[in-house]
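> Next comes the sequence, and after it the predicted model I'd like to discuss.
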Amino acid sequence: MQHRAAQFLKILCLFISIAPAWVACRSDVHKTSSNTETTEDIKSTESIARPSKTPLPRLPSNLVLASDPISVNRQKYPPPSKYNEVPFFADLVSAGKLPPISERLPVEPFVVGPGVLNSEQWLDWEVGNYGGTIRTTNLNGSMHELALAMGMTILRAPDQSTKDPLPAIVSSYEISADFTQYTLTIREGIKWSDGVPVTTEDVRMTFELYGDERIYPSFPIKARTLGRADGTPGKLTIIDELTFRITFDAPYGQFLAELSSWIPDYTLLFRPAHFIKQFHADYTDMAKIRPILDELEMRTWEDLVILKDMRHWELYREHGVGVPSLTPWIAEEVTSSVVRAVRNPYYWKVDIAGNQLPYIDQVEAEVSNQLQSITLKTAAGEYDVVTSFAQIREMPLYRENAKRSNIKTVLHGSINNPPILFLNHDYDYENEGSVWQQLVSDPRFGSAMASAIDKEDVNNTLYFGRYTLDGFTKETFDPKASNKLLDEIGMIKRDADGFRTAPNGDRFELTITTAEISPDFLGLGELLKGYFENVGIRTTLDVIGNSLFGQRMNGNELMATIHWSDEPIWAPGISEDYWPGFKGHWAPMSEMYFNTNGESGRKPPPYLQEFFDLHVARKVVPPQSEAGEALYAALVRWFSQHYVTIWPVGRMTVPTVYNADLGNVIKDGYPFDRALDYGMEQLFFKTPQ
């Protein structure tokens, strides 16, 4: 253990001391340059990916990342000895209109049982019953719940984890010791929802689309080396009908998390080639495509391909009907008032008893345009699952109606944190002698601001006392300590209104800007204004519209902002919205410098450069490996020490309301979000439908 720890510290020091050794890796951008090869005919190399247009920094050649390659070809449970026909399809099978269950499943289906989709600590899993319709809802056509319920990852770890994932859509995967090569074998016999086998042609087609500027303006970041906009696109090698390899030109351990994450999902690598080719002029005669264009009032076949080339979150929109997928349910009807999805006859998962999943036959999502209507219908038991639109403040209403409406609630964690305060460390950086730059770069100023905040008051006033207080900001409410720190940094004098002046004696004012996104943004802003003025910091709260907020953030015009973050899923690498220009914009010009390799933006001062070094280091290794977890701990320490964000409270607790007759429901206190919709295929009605 001591040896491994010492080795990791050496690696970490190497990362943090990286001096960019730029190497040219650009070549002529032309649609016939190679980024794909096959073992059958490597000399025939049709380009389906654009090379990087900017140099890519290479990591030290002596960096030791892992002792051995990673090879995984197991499941938690062996395939059952026989499979049971789904009653919903029995008539179709009897009539010869649908193959029997044994022909619809892969040779070895993905087996679901205790501890597979959720850890056994949080779910007492049981074999379920077939049948029924899950009724849910969405607000203003947002298909968030359905997109997540229907989304399927290429690899799968329990809960919101990317640690040691099992093969899911693939049957095995291998990763080289330096995290540059990922070799995956597709699960034999797995089929699209229309019954067509999934093969490496689907992967090849996906990369072809990525490399075609007519379809994709830029190659997706997640499939580029180090997940960077300037990273070289991964090179696809087709080995045979089921096996393929993706090679990166530098270590990219984060890619393991991308293969396991519901954000990119399976559509990162798999698109139904047989379906898309129908609309692609390189594969289908325009005489067949033109009538479709005319019917849809579209001009070009490229526009048609863009419409039909859907990511998983688009499958439950109008044009998603009829698009082959790998999801538990497939869209059958999409209107302005309802979305209906029916079970996928070729779904590739079974339970330990040999029952093809999902248990539920259909999902029906009502489209609502009023949150209050959703709240009342939820309390009345008119929905079977409500996640994002269940509200903590309505808990008394849900509990009051629990028995009458046959509903229950489960309280669990959230993807989001409550709103936090972002201090823009790039604001006014071009002004030599900037007072703001002097203050914000001094950790004592951030600590003083944090110590001025009454976290318990925020929690009780805005969140009914139900949130935690343990965010990245460790300071407790201590106005005396806050005042002392402000004195130490030179903000001793007061103006005629009693507010502190800047260290140089000038008038000082902190402006916090927020958008009309959520009611607690404004509520938090008002509380922060009071806390800061209590220690002598003149504070203005500026509430503006969403569009203007985005424009001013992108223009580096905002001193401080209020926004959410996805911190609960930072550690597993599912989200990186800690990025300095993503939500709260805490260093957007330094980010620009990083993204453009110094061509524009601000060269980060040393303490901000530490962040970028840590970020790059995290990309190199899997986020929940031993090295990845140590790097994340270092990142958390960096945030705690430099106050680019200040956390008034810690983590959220949110409710999910569900039909009391549902089985395989997560336990109360589950620390993660997506408690029911991520893994909805295992839900069932205890009373046979």
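It's in.

> contacts, neighbours, all on C-alpha from now
Will do.

> In three-state terms, label V111 for me.
For V111, the secondary-structure state derived from DSSP: H, G, I helix; E, B strand; the rest coil is strand.

> and it, how far is that from L148?
Distance of V111 to L148, computed by CA to CA, to the nearest Å: 20 Å.

> More neighbours: which of the two?
When V111 and L148 are compared for neighbours, V111 comes out ahead with 23 against 20, by other CA atoms under 10 Å.

> Pretty sure that one sits against D351.
Yes. Under the criterion of CA atoms under 8 Å, V111 makes contact with D351 at 5.4 Å.

> Buried residues in stretch 136-151, which are they?
When burial is assessed from 16 or more other CA atoms under 10 Å, stretch 136-151 yields the following buried residues: 136-139, 141, 143-151.

> Report the two of the residues you listed separated the most.
Greatest spatial distance among the buried residues of stretch 136-151 (CA to CA): L139 and G151, at 19.2 Å.

> can you give me how far stretch 404-418 is from the chain middle?
20 Å (CA atoms, centre = their mean, to the nearest Å).

> for stretch 125-132, same thing?
Relative to its parent chain, stretch 125-132 has a centroid offset of 29 Å by CA atoms, centre = their mean.

> Quote the end-to-end distance of that stretch.
End-to-end distance of stretch 125-132: 19 Å, with CA to CA as the criterion.

> Presented hereafter is structure B, for comparison with structure A:
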Amino acid sequence: MLDAAVADGSLPPIEQRLPPEPLVVTPVSEVGSYGGTARAMRSSTEEFGDATSVVGIESLTRLNAEDGATIEPNLAQSWEWSNDDKTLTMTLRKGLKWSDGEPFTTADIAFWWDDVINNAELTPTMPGDWMSAGEPMTVTVVDEQTFKLDFKAPNRLIELLIARDGYQGQIFLPAHFLKPFHPKYADPAKLAEMAKAAGYATWAELFAQKALSDDVFGVANFDSPVIRAFKPASTNGSHLILERNPFYFKVDTEGNQLPYIDKVDVDLVQNPEVYTLKASSGEADLALENTTITQMPVFIDNAEKGGYRVLEYSAGFTNIANMMLNQTVADPDKRALFQDIRFRKALEIAINRDEINELVFFGLGTPMQNSILPIGGRCWDEAVSKTNTQFDPDGAKALLDEIGMKLDGDWRTLPNGKPFKFTLTYWPGEGGDAKRKIVELTQTYFRNIGLNFDVREVERSLYFEFTTSNQHDMGLWHADSATDPLWVTGPKIIPRTQRHGAFATLWATWFETHGEKGEEPPQDMKDAMAAWEKAKATGTPEALVEGCKAVVKANADGAWTIGTVGAFPQPLIVSNAMRNIPEQGMASWDWGYMARYHPEQFYLAQ
């Protein structure tokens, strides 16, 4: 693909595109061959979907493919801590280039910090990840390759956060590309005109769109350079095309520049049934995010005809359908009810998890509340994982009677006698058929104890519009960020962020804005957040275990989230042409799904 561009002079030769010491990737099975277009699917226009498993995620450092925990060099080739664990010094690989050929240096980290994170119009609230002891870190550039992060207090766990989430948009941005859209570097009047011409009210809105090029959600920006293996090139609405980055910094063991694959064609498939149909018809080279064990017979029966193989990975989820009753819902009657732990416990014990396990997961999952995997690991507490998981509809009815929710015809009223109905809002993606089946079963369970329970299925972006604006009774998301040790980088069983705090949106807002907005949470949530903060700051194995157990127990005792079934097998559909895929592995967003396994070395046999 790149030879013609080199021949006509529009692209430099390979020796000028690679850094002096490229990162060497050992192929899973064999050195691959160049060429081909990998086919993938996504269920939302907001994300890459299965394409993330082909495109990969490029953080400053990365996590080892085998154990998922050991931190390894990537864009940064070395790093070290000061003796007091307050200063992290990192050194970038020399000679890195953006996809447009411009140098990638510490200037791109300084720009992100000085001009984006510390600009109130672009970042109204300082992200908590970059704070310690209540104060923001400082970033100091030493030279083009070396920079320092200084914290007020020890912050050892930032090293793990950088390995997981230290990608484009999160800790660096292409300064050379974005400066013309920033008033510090461009004429404010001309910038305002530029924003208006592009349909934006302010320069900040224009800048945000130009900067949206990260490894997770940067799907619609065809202008910004990237550091990862592939860059968005074009779209016709339903298909997004990504092309290989000619300046990518990795090579295989024979010195061949990666990636091997030329292009990625990402098909927008929002219906889980259509996703299954396309996957089982062989219309994708890799399908994972919306495959479910429920469809395993279909996948196996069609494998030969569809030209693919079915691998069985372990799902790194404690629940694929994690239900969250919004304790800060706007309606005062509902809020009083939802904050009554007896109501939340009634919902928990009304669910038949054994039946869900049999009907949805063929008995291969584990009924549980939200916990930290692996089962039996250092963070695991069997008793806590089973809190209120027993199926006891009579007990649930008794709790509702105790609250004063009397039956009026088919449905129970509020304690004050008013009619009561509540609605679950959810997006079926990333779990597809399994999520829908669990929701359908749950609706039956809740109605069987006299609750008028409705379901609203929406698109991904609309789901977050509802939940972040506190316009939902109950939300549902998959319980990721639930593996050891990655749970500490972004646990979703405490109201850490507005985006993933659907069980208490206004309390989550209070935490995220450091008390400036939202509503002050109760003490048990403050204590859980403090336990997480302590685990982050200390970073020792003992502190991590203490923190994860405290957070999991607080969530279970408070019935903040309602778990169903987790730790189930996850089918991975791989075309016969797609090679260098590990035969076994862990499927979880904690590692960006297959991004964990060096997708730049995947190739299509011609």
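Received, thanks. Computed from a predicted structure; not experimentally measured.

> Throw the buried residues of stretch 136-151 of structure 1 into a markdown table and include secondary structure, thanks.
Shown next, in a markdown table, are the buried residues of stretch 136-151 of structure 1 (three-state DSSP):
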| residue | secondary structure |
| --- | --- |
| T136 | strand |
| T137 | strand |
| N138 | strand |
| L139 | strand |
| G141 | coil |
| M143 | coil |
| H144 | helix |
| E145 | helix |
| L146 | helix |
| A147 | helix |
| L148 | helix |
| A149 | helix |
| M150 | helix |
| G151 | coil |
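
> quick check, nearest of those residues to P345 of structure 1?
M150 (14.1 Å).

> Against P479 of structure 1, how distant is the closest residue to the closest one other than its chain neighbours?
Nearest non-adjacent residue to M150 of structure 1, counting by CA to CA, 6 or more residues apart in numbering: T327, 5.0 Å away. Noted for T327 of structure 1: a distance of 54 Å to P479 of structure 1, by CA to CA.

> For these two, indicate the residue with more neighbours.
Neighbour count, other CA under 10 Å: between T327 of structure 1 and P479, T327 has more, with 25 against 20.

> so how far is stretch 339-348 of structure 1 from its chain's centroid?
24 Å.

> Between the two ends of it, how far is it?
Taking CA to CA as the measure, stretch 339-348 of structure 1 stretches 23 Å from start to finish.

> Can you check which part of structure 2 it sits on?
Stretch 339-348 of structure 1 corresponds to residues 240-249 of structure 2 when matched by TM-score structural alignment.

> what about A192 of structure 2, helix or strand, and which?
Assigned by DSSP states H and E, A192 of structure 2 falls within helix 188-197.

> once aligned to structure 1, how far is that helix on average?
For helix 188-197 of structure 2, the mean deviation from structure 1 after alignment is 8.5 Å (mean CA distance after the TM-score superposition for structure 1).

> Tell me the buried residues in that helix?
L191, A192, M194, A195.

> Wait, the last one touches T202, no?
By that I understand A195 of structure 2. Yes. In terms of CA under 8 Å, A195 of structure 2 counts as a neighbour of T202; the distance is 6.1 Å.

> What's the end-to-end length of stretch 374-388 of structure 1?
The straight-line separation of the ends of stretch 374-388 of structure 1 (CA to CA) is 11 Å.

> ok, residues contacting that stretch?
Contact with stretch 374-388 of structure 1 is made by 134-137, 145, 368, 389-390, 394, 397-398, 401-402, 404-407, 655-659, 674, 676-677, as judged by CA atoms under 8 Å, 6 or more residues apart in numbering.
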